[in-house]
Each structure stands twice: as C-alpha cells, then as structure tokens.
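*Asks:* What follows is a protein structure lacking sequence information:
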C-alpha cells in the first residue's frame, strides 16, 4: 500500500467509515488514564469520541496485520517462548541460593541463620519494589524495551554476585538482581493480554506462567548439585550464562506487543510521510510522560488498596506463594536432620512440589478456558470474569491438605515419600489457585493488565520475602507439625474467598468500577 493509501486506511476514510478495533480485547487497550477500567466503557468512549476524527491513527480495520491480536502463530510463538524463558529464569534464580546457603555461610564464616535465609529472601524483596517501576514504564515505553533493559541489568548483577567477596555485597547485589528480575514476572501477563483474545487467554497464560511457578523448584536442585561439585559461586555463574543467553534471544526474537506503542510508532511514521503534525494515536493521552509515569506508579497500590477483587485475590495468592518459599527453607531441617539425606538428596526433594506444579499446570491449561467457554454459552454468550473461578475451589482444598500432610508426616517421621507427596499437593494447589486468580483480574482490568499484575506481585513478593524469615523461630517453637498446621488453618480460612466472588463478584466489580485508577 502506498503511503497515501495507508494514511487513508489508517484514518478510517474508506467510504466515510470510522476505523474499528480488532476483536474483543483490542478495544480494551486504551491508554487514557481517566477511563473506567472496563472493556465496555472503553469501547463506548471510542465510539462516542474521536472515532471520526481524521487526525486519529487507528488500526487499519479488523484484520490489520500489525495488531498483535491478528499476528499469525509463527509471529506470536517466538515472543511467547522468549517471555516464558525469561519469566522462568527470574524465579529460578530466586531459590538457587537456598540449597547453596550452607556453603555460602561457611565461606563467609557466619552462623546467623536469619542472615542465611535473608540471602534468598532479599531477592524476593526486590520483587516488591521492581513492579512499581516496570509496570508503569512498560505502559509508557512498551514491553520490548523493558524486557531488554531488565535482562541486561539482571545479567550484570549476577556477575557481581558471583565475584563478590563479602556477604553484605552479596545481599545488596541479590536485591538489585531481584528488582531487575521482577520485570518479566510483572509484565508477562500483560504480554499475553496483548497477544491473545479473552477466549484463548487462559491456555496462553498457563504456558507463560510455567516458568515463574516451576522455576523455584528446579533452582535449588541445580544449585545443590553444582555447589557441592564446584562451589557456591558456580551457582551464580550458571545464572550468568543463562541470563546472557536471555539477553541475546530477547534482543533477536522479542517484538513489541503493546498496542499503544505500536500505534504511536505508526503515528510518528505517518506524520513524517504526510507532513501532518496533528496526526496522533487513538490510544494517546494528553498527559506528559512525567505526569503519566507518576500517576501509573501509584496505580498498582491504589488498585491493591481500593479494589476488593485485587486485594482479596492478591492476598490469597500471596499467602500460598509465601507458603511455598517458607517450606523450601524447611527442607534441610526435615530431610537433612530428620531423614539423614545428603546435600544432593535434599536437593532432589524439591521435585515433589515441582511435579505437583506441573500437574496443576496441565490441569489449569486444560480446563480454564473450557470451563469459561461452557459457562459463557450457558449465560447467553456473555462472558463474566467469575467464570474463571471454579478451578480455584479445587486449589482451596489442595493447599491445606498439602500443608497438613507435609507437616504431620514429617513430624512423625513417616516414610520420606509421604511428606514429599504433601509438597506436591501444595505445588498443585499453588498453580491452580494462581492461574485462575490472575486471569480473573486480567479479565476485569484488561486496560491495566500490567498494573494489576504489578499489584499482585508487590503483595505476594512481600509475603514471600518476609514470611520465611519468621520460619525458623516458628518451627523451633511449634515444631514442623503444628507449625504447618497453623499455616493450614489460615489456608482453610481463605476457602470462602473464591466462593464469595462467585456469588457476589458482579456486585463487587460494579462497585469497584466506579473508582478511577
């Protein structure tokens, strides 16, 4: 198409028709921060304002090939593979230090158990701060630049961890690496929302979330064997190698998926080609980048504190997430001291939760979209975000079962396979809870997918970082049995949350949508 024809098509001047968005979710990608965070409101805004403005740059019809929702599989798949790998590497690094901690503490002549736990926890603490920057920046400058920048920072500070000569430096470098690593965990769900319509989002999200949920399991196994064979620094050199690979494939294969950024680039190109300085993206905002960034930085916290769906779902997911990290710190105590496992044997016990996670992922990927589609048909073809929640009811039972089984069978020193099976229940429950929960929130706030993901990440990272610090004292006072029973009772108390949202979710969402984010 010539530049003149392309301009006419983009501006919606064919036969006097206004430009249209491409599918259900394209209309939800508006950037105006004053809009209500619902897809219907955004669509109405577009119809009632600016749709016939000849200076508005929009998609070239419903089948515009530049719209990520219309990309062919061959173009989407490399992006999903890169994002999945980077998102796996981030939590993989989070627990690598767990099994190497005894060697690290010995090398630095320290016997402080809390400090040893903090070497792992401080990385997760970085997850609590990074999303406040990565989410807004991705909505300002696009996803691709954020992936590339965070990968480079992660690579550099893993090198720093590998060569540091004092434990204070290791803690500081781990924190900065955690801030960088929080980027893919924060915006991966937004990338999925960019690429897939609602009816295919659950399965796509399952593939992307495999890494973040399975990574913490395989990290300690790799580090346990490598540290025992070559020393703890090689655990970090492995991260350097993997993160260097991530930098390369991200620069080569990753593409921009954010509709705002793509349309801004198109508007910039057309302004040069046509000489019309008034051309602007349909998703543009009148706010300056500084104003928008400041507003976007506080949006995740506003959503977390003022939106009942975001807070309660984030709290439930954060609880299970914190449990998984807390239990990781108990494996040396349980399987090393009580069962007499070697360092390599302890590392293999992490496979229990890993297998459970994989089974939960397969289950979630198979049923999440199917259940939602079936319920949508029964509801006269109208989708409700609550149609994502039935699977959460299963996870609400699996989590306390896993905690009680692991705690009491380990306390009574039943055969070692039984507590490992208990960790498998917890791993399955974690992912079956996480995927429906985050998909539910993205369905509600598709406009602010990165921000709602950031809100969830902040809370669960704080819990995941701080809860393990209390673990040694709790287990010393209560023992493994009653310590895990306490966690199990809290998990039982969370069971009514998805039930309440299933029954009253539409009313709660209606109230939440009145607030401006």
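*Replies:* Looks like it came in fine. Bear in mind the structure is a predicted one, so any value in this text is a computation, not a measurement.

*Asks:* Could you use CA atoms for every contact and neighbour count after this?
*Replies:* Will do.

*Asks:* Where is the longest helix in this structure?
*Replies:* Scanning the chain for the helix with the most residues, using DSSP state H, yields helix 449-493.

*Asks:* buried residues in whichever helix or strand comes after it?
*Replies:* Downstream of helix 449-493, the first helix or strand assigned by DSSP states H and E is helix 496-512. Using 16 or more other Cα atoms under 10 Å as the burial criterion, the residues of helix 496-512 that qualify are 497-499, 501-502, 505, 509, 512.

*Asks:* ok, these vs residue 300, which is closest?
*Replies:* Each of the buried residues of helix 496-512 was checked against residue 300 using Cα to Cα; the closest is residue 512, at 14.2 Å.

*Asks:* leaving aside the residues next to it on the chain, what's closest to the closest one?
*Replies:* Counting by Cα to Cα, 6 or more residues apart in numbering, residue 307 is the residue found nearest to residue 512 once chain neighbours are left out, at 5.6 Å.

*Asks:* what's the answer for residue 130, then?
*Replies:* residue 179 is the one closest to residue 130 (Cα to Cα, 6+ apart), at 4.5 Å.

*Asks:* Please identify the helix or strand for the most centrally placed residue in the chain.
*Replies:* Among the residues of the chain, residue 185 comes closest to the average C-alpha position under Cα atoms, centre = their mean, at 3.8 Å. Element membership of residue 185, judged by DSSP H and E, is helix 167-195.

*Asks:* now the angle from the next helix-or-strand element following that helix to helix 167-195?
*Replies:* Taking DSSP H and E as the definition, the helix or strand that follows helix 167-195 towards the C-terminus is helix 198-230. Between helix 198-230 and helix 167-195, the angle formed by their directions is 160 degrees, by axes from the mean of the first three to the mean of the last three Cα atoms, to 10 degrees.

*Asks:* elements contacting helix 198-230?
*Replies:* Packed against helix 198-230 by the contact rule (3 or more Cα pairs under 8 Å, 6 or more residues apart in numbering; DSSP states H and E) you find helix 73-107, helix 167-195, helix 233-253, helix 343-348, helix 351-378, helix 417-444.

*Asks:* And that helix, what's buried?
*Replies:* Neighbour counts using 16+ other Cα under 10 Å place 198-228 of helix 198-230 among the buried residues.

*Asks:* next, the one to line up against it:
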C-alpha cells in the first residue's frame, strides 16, 4: 500500500478525493513525534544554500536556524528514505523505469522501417524521410534540459516531471500514428520526443536516489541495458508490422508499448526524491502539531531565495559546469560521438544488409539484434568486473576517487574502434553477413562499457546536479545523433561504407587517448575546478 500511496494516482486520491485514505505514519492514531526532532544549531552554509550540499538529504550534515525544528529521517533505518527501500521495491521501481526508458528510446528507431513508406506517401527523398528520426532524437535531447532540472526542485520531486510529460507523450503518439500530412508528422515526432524525454534524462538520477553507493553501478547497468537495447530491438518489432500492413503501423506499436508503462507509472511509481519526501513529511508534521517551525532541509535552504533564483540555479548551473569544467566537457563530447555513431547505423544498415546482402525489410530489422547481443555481453563483463575487482578494492581500501569508475570504459574504448573497423571493411557481398554483425556487437559492447563508466563518473562529480548533468549529456549526444542521422546517408553513399565508417573509427581512436588522459589527470582537473565539491 505504501507504493500505491506514494505513486502519482495515490497522491491525487489523497489530495482531491479522500484525504484520510492511504495514510502516512504521522496521520495515524497514536503517532508520537520522535524525540530527536528538536532545534539544531545554526549552519551558515545551509542558510545560504551552499553549492556544497549533497543531492540526497540523507547524506549530508543537517542544521537549522535557531527556533526551527529540522525534519529529517526518523533513524538510520527509516523506511521512507529511498536509500532504505526494500530489495523488492527497488526492483519494482527499476522495472518501471526500465520499461518506460525502453519505450521512449525504442520510439526513435521504431520509425525507421516506415521511412520508405513515408517517401512514397509524401513524395519526399531520403533526407526528409530520415528527418522523422532526427527530429524525435533532437526533441528527446532538448526536453531533459527543462524537465530534469525541474525534478531537482523539492516542491516538484521526480514524479511530477515524469508523469505529466509522459502522459502527453502517449496522447501525442495517437495522432502521430494516424496523421497523413508530412509537416504534421514531423512536428508530432519532435513533440513526442520532447515530452517523452524525462525517462531518458532523469532515469539515471532516479536510480541514484534508491541505490546505495556500493550497488549503484548494478542498478544503473539495468537501466542502461534498456537505453542501449531499445533502439536495436525496435526496428525488429515494427518492421514486420510495416511489411504486413503499412507505414502507419510502426507508429501504432509505439502506443501499444507505452500505454502499459504509463499505467504502471500512475499506479505504482513511488516518489524517490529525498528532498521531496522530507518536504511532505514537514508539511504533515506542521498540520499535526499546528506549529510552523517544522521545516525540511530544502525549505531552510531556499527560504531566502526567490522562485526565479531556484529555477535559474537548477536550469543554468549544469550548462555552466558542462562548458567550463574540461573533464565534464570531454565526457559529454565522447558520449556524443558514440551516440551519433550508433544512430548513423540506422542509415548504414539498410545500405549494407538490404543493398549488399539482399535482406528484406524485416531481415534488416533483425540485423540490429547483434547490437543488443553486444550490449548484454558488455553488461555481463561489467557485472563480473564489479564483483571480482571493484568490490574487493572497496572492501579493502574504501571509497576511491571518481576516476576509479572510468576503468571499465578504458578497456571498452579499445573495443569500440575495433568493432567499427571490422564492420567497415567486411560489409561486402563477398564476405558472409555474420562477420560485419560481429563487428557491430563488439562496437556495442565497448560502447556500453564507456557509457556506464561515464554515467557513474558524472553524478559522483557533482551529486547535487546529477539529474541536470545527465540532461546536459543527453542534450549533447542527442543533438549530434540528430545531425548524424541526416549526414550519415550521404556520407556513406559518397564515401562508401568502408571509408565512411572508418572515419568514425578514426574518431574512436582519438577517444581512446582522451579517456586515458581523463583517467590520469581527471583528479587534478577536478581539484582546479571552481565547481568542485569540498571533500
């Protein structure tokens, strides 16, 4: 019942229909306020809203001005603390986020089997047909720049920026599936990408909310499997529907996948933002006691800040960090390159597997499966690496510097260009089609290891801006991927698959150098950064 109570629908029921249903402990008869809730000494950093505050209010020293009673967790084992959620509750939240992330990421490439139909229906060429993929990816990159920072505002929490845009996503997906006007189709593709983006941009931050530090990488691995495999599986899901019906049917598949995920979000996705949970608790204690001096950490921190200042800090600080911190900037650029390369495959694979090997539309969709296979292999390697290397190091030496999280990516950086070069120079009719697919799988495994390494590195560098930094990363990679969808086809046609993919492989070799330099000198760069957290 707690999960239902804390989910968006449960909160609506409490707010507008039956306030006395789905009660919290503070609202039940016989509740006694813990003795530990008493005024705390003044802490100037807290009062000023210092940038050194941690994202999760359960991980920092708490203090309050004189006369204010700071509302905190009721103990180290408080069940409402997201870090204390049961294994089953964590698994459920991860499952819901996995499904929604799979749906939103999958929608991008689910459109690609329809491109031929779009060309025929509207009399447009390849670039204009591919624009449906590019605009969706662009919208999915721009959306988190609004929604993810809002999820860090305690008054909103994670769920409101999830549930409202995702509901709009499903609503807009219906006219997208029936529209018969090219301009309207492109506009709707952009809008669905934009409003569907919170699962993409904020998902990793929600995972960070609920998993303790020592198992966070495993939770993030599960989420990233959805993000990585969805674009690979989706063309397979939609290609056969398009073959047997028409181009509209790939867009109907989107509705069928998204609707159940949205129902689960409404019914059973609890709030995971610690500041939001404590803010609600403070409000309940004020109502219970009639005393206005019960306040949460976020209320104390933001007491003297205007709403505009809070939003400006949430929206602009991550952009400032991304542009002025060289370590963060390189992380964004490297992920941007990998993501763009991944999406260039949606233009390369039809040329290779339909043009050179004679695959039909459904078989071209199946040619993306090796990317999913490579992702699972990369995830398996990472789990073994965590258990056999990382865990013993932490048990013996304790927490390590952030650069320690890059080690998996160091080795993945070698696999990535190797896979690209194999694909580039074996994708020809004289060589069996399984060989270039092996190259695709090697690329995917290496790319996954790099992604998981960087996605662990970013939030641990600036925890209080985790969701916003993920959003900035999403913006970088999505903008480049949208461009890659447009320039990839003419590049591969003019240069050929061998030379065109080799250009991308050459950039991957440069990435090897960059990530090793980041591993060697990242600590020094962070020490010199004016945004660095005090240790």
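*Replies:* Sure thing, it's come through. None of these values were measured; they are calculated from a predicted model.

*Asks:* For residue 475 of structure 2, give me its contacts.
*Replies:* With contacts taken as Cα atoms under 8 Å, 6 or more residues apart in numbering, residue 475 of structure 2 has the following neighbours: 138, 140-142, 144-145.

*Asks:* Skip the chain neighbours and tell me the closest residue to residue 463 of structure 2.
*Replies:* By the measure of Cα to Cα, 6+ apart, the closest residue to residue 463 of structure 2 outside its immediate chain neighbours is residue 55, 5.4 Å from it.

*Asks:* Please read the previous query as pertaining to residue 175 of structure 2.
*Replies:* Counting by Cα to Cα, 6+ apart, residue 188 is the residue found nearest to residue 175 of structure 2 once chain neighbours are left out, at 7.9 Å.

*Asks:* neighbours around whichever residue in structure 1 pairs up with that neighbour, how many?
*Replies:* When the two structures are superposed using TM-score structural alignment, residue 188 of structure 2 falls opposite residue 173 in structure 1. Counted with other Cα atoms under 10 Å, residues neighbouring residue 173 of structure 1 total 23.

*Asks:* list the contacts for residue 208 of structure 2?
*Replies:* 216, 220.

*Asks:* Would you mind measuring from the aligned residue in structure 1 for it to residue 114 of structure 1?
*Replies:* Matched across to structure 1, residue 208 of structure 2 falls on residue 193, judged by TM-score structural alignment. Applying Cα to Cα, to the nearest Å, one obtains 40 Å for the distance of residue 193 of structure 1 from residue 114 of structure 1.

*Asks:* circling back to that earlier point, so for the helix holding residue 185 of structure 1, what gets flagged as buried?
*Replies:* Judged by neighbour count using 16+ other Cα under 10 Å, the buried positions of helix 167-195 of structure 1 are 167, 170-195.

*Asks:* Equivalent analysis for stretch 367-375 of structure 1, please.
*Replies:* Applying a neighbour-count criterion of 16+ other Cα under 10 Å, the buried positions in stretch 367-375 of structure 1 are 367-370, 372-373, 375.

*Asks:* Let's have those in JSON lines, adding distance to residue 274 of structure 1.
*Replies:* Rendered in JSON lines, the data for the buried residues of stretch 367-375 of structure 1 read as follows (distance: Cα to Cα, whole Å):
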{"residue": "367", "distance to residue 274 of structure 1": "49"}
{"residue": "368", "distance to residue 274 of structure 1": "47"}
{"residue": "369", "distance to residue 274 of structure 1": "44"}
{"residue": "370", "distance to residue 274 of structure 1": "47"}
{"residue": "372", "distance to residue 274 of structure 1": "46"}
{"residue": "373", "distance to residue 274 of structure 1": "45"}
{"residue": "375", "distance to residue 274 of structure 1": "49"}
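
*Asks:* what's the closest of those to residue 232 of structure 1?
*Replies:* Minimum distance to residue 232 of structure 1 across the buried residues of stretch 367-375 of structure 1 is 40.3 Å, recorded for residue 368 (Cα to Cα).

*Asks:* Give the full set of residues in contact with the closest residue to that closest one other than its chain neighbours.
*Replies:* By the measure of Cα to Cα, 6+ apart, the closest residue to residue 368 of structure 1 outside its immediate chain neighbours is residue 202, 5.8 Å from it. Neighbour list for residue 202 of structure 1: 365, 368-369, 435-436, 439 [criterion: Cα under 8 Å, 6+ apart].

*Asks:* same deal with residue 337 of structure 1?
*Replies:* Residue 337 of structure 1 is in contact with no residue at all, counting by Cα under 8 Å, 6+ apart.

*Asks:* Show me what it aligns to in structure 2.
*Replies:* Here residue 337 of structure 1 is matched to residue 355 in structure 2, going by TM-score structural alignment.

*Asks:* picking that back up, so for residue 159 of structure 1, which of the helices and strands packed on helix 198-230 of structure 1 sits nearest?
*Replies:* Between residue 159 of structure 1 and those, the shortest separation by Cα to Cα is 6.0 Å, and it involves helix 233-253.

*Asks:* so where is that closest one in structure 2?
*Replies:* When helix 233-253 of structure 1 is aligned against structure 2 using TM-score structural alignment, it corresponds to residues 248-268.

*Asks:* quick revisit: what is the neighbour count of the residue nearest to residue 463 of structure 2?
*Replies:* Residues lying near residue 55 of structure 2 (other Cα under 10 Å) number 23.
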